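Colleague: A predicted structure for the sequence below; I have some questions about it.
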Amino acid sequence: MSLRKRTLILMLIDAMLINLAAFGSFYLRFEGAIPLEYYQTYYHTAAAATILYLAVFYVFGLYNRLWQYASTGELLSIVYAVTVGTGGTVAVVYVYGLVRAVYRLPHTAAMLLWLAMVFLIGGSRFIWRILQENAFERHVPGSQKQVLIVGAGDAGVLAARELKNRNYRDGRPIGFIDDNVSKQKLHLLGIPVLGTRKDINRVVKGHSIDEVIIAMPSASGESVREIVQICEKSGVELKIMPGVYDIISGDINVNAIRQVQVEDLLGRDPVSVDLEEVAGYVAGETVFITGAGGSIGSEISRQIARFNPGKLVLLGHGENTIFDIEQELRAEHPSIDYITEIVDIKDREKITLIFERYKPGVVFHAAAHKHVPLMERNPEEALKNNIVGTQNLAEAADKVNVKTFVSISTDKAVNPTSVMGATKRTVEMLIQNLDRRSQTKFVAVRFGNVLGSRGSVIPTFKKQIAKGGPVTVTHPDMVRYFMTIPEAAQLVIQAGAMAKGGEIFILDMGKPVKIVDLAKDLIRLSGFEPDVDIKIQFTGIRPGEKLFEELLTAEEGTTSTKHSRIFVAKPNQIDVERLEELTHIIRERGSYLKRDEVIELLQTVIPTFRKKTAKAVANH
């Protein structure tokens, strides 16, 4: 039905209801016996009310609303429109009465007219909604999938509404599960609360449930893990509403209901970001992001784009990844001025040229060689890229007076046993040294592994599971700190806002996770049983690896910041002369350095980088 035809039909129905309300108001006022002398007043009232109400309803937009989705907002619109229409009708009839010397509209009749109009117009709209819903549910079969929602709070209600708004194509909500005793046997949106998590198996069997949606976005990892284990025994499909840290600011997006992932079992608390503080140093600035096509760099780019930078310059060595993130950002935030630069950070001349051309205000340096075993086999490349590349960027930033320079570091920089970790520790010292003589605020942000990044264990495990196994783990006692990519990016940006210069910020990584437990969780989430369907094979610790990573040296210690998840390491003494000698040698002989020479060079600035590492590398 066209909008014009629909509007005419609604106006015709409203005209009938207006006249009914006008007659009813006089009928009730005079208790069923309207005096003859008031009939003329009634006729004038009905005529004026019909014209004025229809005009007001049209102006208030009551004819271009979808009333099958009517709510309190639409009801308030009706009340406002009826009030204006009633006031206009009373004024017109009063003036007409003075001119034509007819009886005035009784005050009681005017009040009854207002009440009757609210009741009739409001009632007609909500009756229309009820009829539409009933007709819809009778004629649209939707999916026959039976859905159980775990969590009878706001998120659970949103999930149930979303299923309904999707025409039940993705399933029909049969009931809720909630541990709150006060909610048991109650109904939400006409859907019953069927028990607590202990009753999931019973409810699944009793109601032939096909799918369970976990709608508990603030639940701990332990709670999610327990529910996942219960549901796995029931053999139902399992989905989850993501945690609120997946979105930097705003409410839960129910369109993001998805399969349960390993990240959900970690139980990381949502990140709190001071939006005003971040916007204060990013908005309107030219922001450089190196390694913008990588896992961390691309996520920092996404987050920064939300704060309206003046220019967002995406630097990277890989043309395809830079192209992908540029296209994504242009689609999501088309108003921002994006610039892409394909550049090797080891190219000092090109880096200097780019900095002088755009004169950035903020730099996020995420470009690095960070694969531990590969850098053990190519140590000279780790030196050139991580140390010299960072020095090129930092010195160029100093020349053009960049306000804030944030370098991404790693927990492998603490008491390093790998070449990669040692180069990142050297980078920390390098920017701390430069901060002492520069107007630019140079800081580093140190954190552990991020789930899902290229080269991390999760993508590797997924590929191994897809092939039927085995899943390879280096050691049964290997543990690592983990955080999600969005979480890490948000905290890095927040740390930049807190920078005073020279700090090494350390992100709260929570509890360390056993890699073998991570492998088992991922196997189960893929629908298999560890060591039954998919074998786990231990391969031994690789060169440069440690059983556990640290976030601090014994000498550093930490001080807290105003953010509960960000700390500052106390600075160590830096041997500036040896540091400068190291960078000079790398620039002069970098590509020709042998593995043993690389180790000896790093030991000049990091005495804790022990000789046994050199033996491990040489034997490898």
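Modeller: Ah, there it is.
Colleague: use CA for all of it now, contacts and neighbours both
Modeller: Will do.
Colleague: Buried residues in stretch 453-464, which are they?
Modeller: Residues of stretch 453-464 classed as buried by neighbour count (16 or more other C-alpha atoms under 10 Å): 457-458, 461-462, 464.
Colleague: from those residues, which ones fall inside helices?
Modeller: 457-458, 461-462, 464 (DSSP state H).
Colleague: show me the contacts for the closest residue to residue 117 other than its chain neighbours.
Modeller: Leaving aside its chain neighbours, residue 117 sits nearest to residue 21 (5.9 Å; criterion: C-alpha to C-alpha, 6 or more residues apart in numbering). For residue 21, the contact set (C-alpha atoms under 8 Å, 6 or more residues apart in numbering) comprises 113, 116-117, 120.
Colleague: TSV for the residues you listed, including neighbour count, distance to residue 154 and secondary structure?
Modeller: Listed next are the contacts of residue 21 as TSV, based on neighbours: other C-alpha atoms under 10 Å; distance: C-alpha to C-alpha, whole Å; DSSP: H, G, I helix; E, B strand; the rest coil:
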residue	neighbour count	distance to residue 154	secondary structure
113	29	39	helix
116	21	35	helix
117	28	34	helix
120	15	32	helix
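Colleague: structure B:
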Amino acid sequence: MTSLPVHVVRAVLMANDVGVLFAALTMTHILLFGADFPASYPGMFWLYLVVGLFGLAMITGFRLQRIKLVMLNSGDVLNIAKANLAIMLSLMIVSLGLGVPHMLANTLTFGVFSFAGMVGTRAIAVSVFGHLREHLHKRQTVAVFGAGPAGVQLASALSQSSDMRPVAFFDDNPTMHGMEIGGIPVCSPKDLIADMFRQSISKLIIALPDSAKARQKAIVDMCLRADIDVQILPSFIDLLADRGNEKLRTVDPHDILGRDKVDLETPEVAKSYAGRVVMVTGAGGSIGSELCRQLIACRPAKIVLFEQSEYNLYMADLDLAKRTQSCAVEICSRLGSVTDPMRLRQVMAEEKVEIILHAAAYKHVPLVEGNELEGARNNILGTKILADAAVSAGIERFILVSTDKAVRPTSVMGATKRLAELIVQDVQTRAPDTKFAMVRFGNVLGSSGSVLPLFQAQIEAGGPVTVTHPEMNRYFMTVSEAARLVLLAGAYAEGGDVFVLDMGKPQKIINIARKLIRLSGRRVKDPVTGEGDIEIKITGLRPGEKLFEELFVDEDSLCKTPHPKILRAEEARLSEIQIAGMLREVQVAIDTANPQKLRKVAMERVDGYQSEQIPLKA
């Protein structure tokens, strides 16, 4: 039926309804007059003719032939009732003219039979098609968490699909437990996992409102621990914005952190930036642009966007211009590089900058490993030039965005960031009027080049998902947490501080890959049996990568701050003479295009730096 042309399906439905009318009229007269009624009433021909023609007109008029069987609802039943009422009226008039006895009983009985026949044949057809679908298609059994409007509509849609079959609702509302919606039972979530396994349900789809984020996360975590596929239905707003992308969405970065979101909302942040002029270097990058967005809520007088990429600066300016329409925060966009001292001094003087958040850096490990001199020019010399310009301009606070890869680094990128930290600490010793501080991040989920967008793109492409080593693990935080940590560091800075966020335990990259595959509604392919959808491919460590990242050199060096989740690290520093010598050697390495010399400088000046690769385990 579903593969037939539309006009054929409508003709079948129309023939069914006309047949029901004739059958109803026949049954009525047999019931009231006995089996010999045609001989007793010569005018019976006219009754059949009127019912057939007028019935056909009413079926067409009320569009009963257009009712989709699997979508039969109360509105459709009402239309069937209206059509039958009109046909009953025509039958009553004709019966009155022909002098048919028991006219009222005749009409009412006919109406009952015809209405029941039209609705009943449709219901039987739906049931038959459902059973045929079960035999023709092996459908995946799913449960829906949330028996509200969204959940009910989702179950209704899934019931008609050839891929999934809803068999249970789970809902927190105790008044709904034990009820059935469209023949699907509503169960208590108290024993959710046990019920899922007992009923052999292979997937759970969450249809809760966006306001129930905490409940969504709890359910997702519970299902992932039990190795049950779970997906979240896109919100109505997501669908309007075309973020639903015709499928169920995967969870956002907070859902794969493996820990609770850190609350970094403190009054110190807004107080430290309100009414000030804040310059953000690398303002077009993932961290820089998020810093600017969060700064708006602190109500600074002006945010100066400093960026060397014209396109990134344009996009950041466009985004912030919309966000500042309703507030008095001025946005000033300036092109330039942190390696250009004249440009930096010009911008700071013209815009009267008071606070600098330094997020400009080359951060992608493999790229910097192959372009080490440019990495050093930007990350090391750029930081020195910017710090000196800040001191000359009388800047109040200077916050360097660093990375956990700076701790005992195995990459040139990590070494350049550690040397940048040492430079900032050295400048602090001769600049009492400027408070310098550094912030070390773990991996920022959702930032450019992070595993989250990479894995999602690979999953969408059908795989494989590439992981460099099965034992590789990392600390993770979200972009919003990273940006907030920078702002808090500015508020807590006392001079030369290194701040880190307590991010819980590090997570294995391969486990995150598996989790994302499951949350996308697919299965990890078993390398032995070949069962599953998405393969996880081990590619081997890339140049400069190491298996484990650290946030601090010595755990005993950690001190508390006013925030329980933010720690201050007290670490060894280089002397002014050592820093000056290191800078000269880096400059020589760049001027002579000598990457080996740069690596030698890193080996001598960065504690724990070693560039040899860790072999991949079998």
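Modeller: Perfect, thanks for sending it. Note that the coordinates shown come from a computational prediction; the quantities given were computed from them, not determined experimentally.
Colleague: Format the ones in helices among the buried residues of stretch 453-464 of the first structure as a markdown table; extra columns: distance to residue 394 of the first structure.
Modeller: A markdown table is the format used below for those (distance: C-alpha to C-alpha, whole Å):
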| residue | distance to residue 394 of the first structure |
| --- | --- |
| 457 | 31 |
| 458 | 33 |
| 461 | 37 |
| 462 | 38 |
| 464 | 40 |
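Colleague: Closest to residue 589 of the first structure out of these?
Modeller: Nearest to residue 589 of the first structure among these, counting by C-alpha to C-alpha, is residue 457 at 34.1 Å.
Colleague: Now the closest one: closest residue in space that isn't a chain neighbour?
Modeller: In space, residue 457 of the first structure is closest to residue 451, 7.8 Å off (C-alpha to C-alpha, 6+ apart).
Colleague: Verify the contact between that neighbour and residue 483 for me.
Modeller: Yes: applying C-alpha atoms under 8 Å, one finds residue 451 of the first structure in contact with residue 483, separated by 6.2 Å.
Colleague: related to what we said a few turns ago, sort out which residues of the host helix or strand of the residue nearest to residue 117 of the first structure are buried, please.
Modeller: Following DSSP states H and E, one finds residue 21 of the first structure within helix 3-29. With burial defined by 16+ other C-alpha under 10 Å, the residues of helix 3-29 of the first structure counted as buried are 7, 11, 14-15, 17-27, 29.
Colleague: Which strands and helices lie in contact with the helix or strand just after it?
Modeller: Scanning forward in sequence from helix 3-29 of the first structure by DSSP H and E, the next helix or strand is helix 39-59. Applying 3 or more C-alpha pairs under 8 Å, 6 or more residues apart in numbering; DSSP states H and E, one finds that helix 39-59 of the first structure makes contact with helix 3-29, helix 72-100.
Colleague: Export these as JSON lines, with columns for distance to residue 262 of the first structure.
Modeller: JSON lines is the format used below for those (distance: least, C-alpha to C-alpha, whole Å):
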{"stretch": "helix 3-29", "distance to residue 262 of the first structure": "49"}
{"stretch": "helix 72-100", "distance to residue 262 of the first structure": "40"}
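Colleague: Which residue ranges of the stretch 251-400 of the first structure form strands?
Modeller: For the stretch 251-400 of the first structure, the strands defined by DSSP state E, counting those that start in this stretch cover 258-259, 286-290, 311-316, 337-342, 362-365.
Colleague: Checking the equivalent of residue 420 of the first structure over in the second structure next. Helix, strand or coil?
Modeller: Taking TM-score structural alignment, residue 420 of the first structure has residue 413 as its aligned residue in the second structure. With DSSP: H, G, I helix; E, B strand; the rest coil as the basis, residue 413 of the second structure sits in helix.
Colleague: What's the local residue count around residue 413 of the second structure?
Modeller: 29 (other C-alpha atoms under 10 Å).
Colleague: That one and residue 340 of the second structure: what is the separation?
Modeller: Residue 413 of the second structure is 21 Å from residue 340 of the second structure, where distance means C-alpha to C-alpha, to the nearest Å.
Colleague: quick one: the helices in the stretch 201-350 of the first structure?
Modeller: 221-234, 262-266, 275-282, 295-305, 319-332, 348-358 (DSSP state H, counting those that start in this stretch).
Colleague: got a list of contacts for the second one?
Modeller: I take that to be helix 262-266 of the first structure. By C-alpha under 8 Å, 6+ apart, helix 262-266 of the first structure touches 220-222, 224-225, 242-243, 451, 484, 518, 521-522, 525.
Colleague: Quick one: average offset of that helix versus the second structure, please.
Modeller: Between helix 262-266 of the first structure and the aligned residues of the second structure, the post-superposition mean distance stands at 2.8 Å (mean C-alpha distance after the TM-score superposition for the first structure).
Colleague: How much space separates the one residue sitting closest to the centre of the second structure from residue 481 of the second structure?
Modeller: By C-alpha atoms, centre = their mean, the second structure has its centre lying nearest to residue 252, at 3.6 Å. Relative to residue 481 of the second structure, residue 252 of the second structure is positioned 14 Å away (C-alpha to C-alpha).
Colleague: Alignment lookup: residue 268 of the first structure to the second structure.
Modeller: In the second structure, residue 268 of the first structure lands on residue 259 (TM-score structural alignment).
Colleague: Hmm, that match is touching residue 504, no?
Modeller: Yes: applying C-alpha under 8 Å, one finds residue 259 of the second structure in contact with residue 504, separated by 6.7 Å.
Colleague: ok, now how distant is residue 511 of the second structure from residue 131 of the second structure?
Modeller: The separation that residue 511 of the second structure has from residue 131 of the second structure, given C-alpha to C-alpha, amounts to 40 Å.
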